[in-house]
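K.L.:
Generate a structure from the sequence data that follows.
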Amino acid sequence: MNRETAMAGLTADDIASVWRIPKGTIYRYAHQYQWRRYTETGRAYYHPADVTATLDQLIKEER
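P.N.:
Below is the predicted model:
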C-alpha cells in the first residue's frame, strides 16, 4: 500500500470521533459486519464505504 491508499481508509480513532461511539464498539462492528480493512505501518484502516453503510443502517434502525 502506498501513502495515498492509507489516507483513504478510516482508523478506529477517526470513526470514534466522527460518530461518537466507543472504539470497542467499532471493533465489534468491524468483525460482525465484515468490514474490509488493511494495515499500514501497524495501523488498521477500514474501508469508508463499509463503515458508512453499517453506521447509516444502524442509525435508521434506531429511528
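K.L.:
going forward, measure contacts between C-alpha atoms and count neighbours the same way
P.N.:
Fine.
K.L.:
Please, where are all the strands along the chain?
P.N.:
37-40, 43-46 (DSSP state E).
K.L.:
Okay, buried residues for stretch 52-63 please.
P.N.:
By 16 or more other Cα atoms under 10 Å, the buried positions in stretch 52-63 come out as residue 54.
K.L.:
all helices of this structure, in order?
P.N.:
3-8, 12-19, 23-32, 48-62 (DSSP state H).
K.L.:
and among the strands of the chain, the most buried is which?
P.N.:
Compared across the strands of the chain, strand 43-46 shows the largest average neighbour count, a mean of 17 (mean count of other Cα atoms under 10 Å).
K.L.:
contacts for that strand?
P.N.:
Contacts with strand 43-46, where a contact means Cα atoms under 8 Å, 6 or more residues apart in numbering, come from 6, 9-12, 35-39.
K.L.:
and for comparison, fold this next one:
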Amino acid sequence: MKHQAVSAGLTAADIASIWRIPKGTVYRYAHLHQWRRYKQIGRVYYHPHDVTTTLDQMHSA
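P.N.:
Sure thing, here's the model as predicted:
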C-alpha cells in the first residue's frame, strides 16, 4: 500500500489556532477569498500562501 506524504497545507483548525480566530471565520475567509484547497485522507488543507496573504493583510490594517 502506498502512502503519500501530507503537503505543507493548513487545516481550518491550524489556521484558527495560529491566528486565534473561530473556525467559522476561517471557512468564511476561505470562501470569500477563494483559497486553494485540496483533500487528503478525508481532511481539507488550505494553501498556506493564500491563507497568510489574506490574514496578514487583515491583521495589519
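K.L.:
Export the strands of structure 1 to CSV and append columns for distance to residue 52 of structure 1.
P.N.:
Output for these, formatted as CSV (distance: least, Cα to Cα, whole Å):
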stretch, distance to residue 52 of structure 1
strand 37-40, 14
strand 43-46, 10
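K.L.:
of all the ones you listed, which lies closest to residue 53 of structure 1?
P.N.:
Residue 53 of structure 1 lies closest, by Cα to Cα, to one member of those: strand 43-46, at 12.1 Å.
K.L.:
Superposed on structure 2, what's the mean shift for the closest one?
P.N.:
Mean deviation of strand 43-46 of structure 1 from its aligned counterpart in structure 2 after superposition (mean Cα distance after the TM-score superposition for structure 1): 0.3 Å.
K.L.:
Residue 30 of structure 1: how many residues sit nearby?
P.N.:
Residue 30 of structure 1 is flanked by 19 other residues according to other Cα atoms under 10 Å.
K.L.:
residues in contact with it?
P.N.:
residue 51.
K.L.:
If any of the contacts of strand 43-46 of structure 1 are buried, put those into a ChimeraX selection.
P.N.:
Of these, the buried ones go into a single ChimeraX selection, burial set by 16+ other Cα under 10 Å:
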select :6,9,10,11,12,35
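K.L.:
And the furthest pair within the contacts of strand 43-46 of structure 1?
P.N.:
So, the contacts of strand 43-46 of structure 1 by Cα to Cα: farthest apart are 6 and 35, at 15.5 Å.
K.L.:
Kind regards, and thank you for your time.
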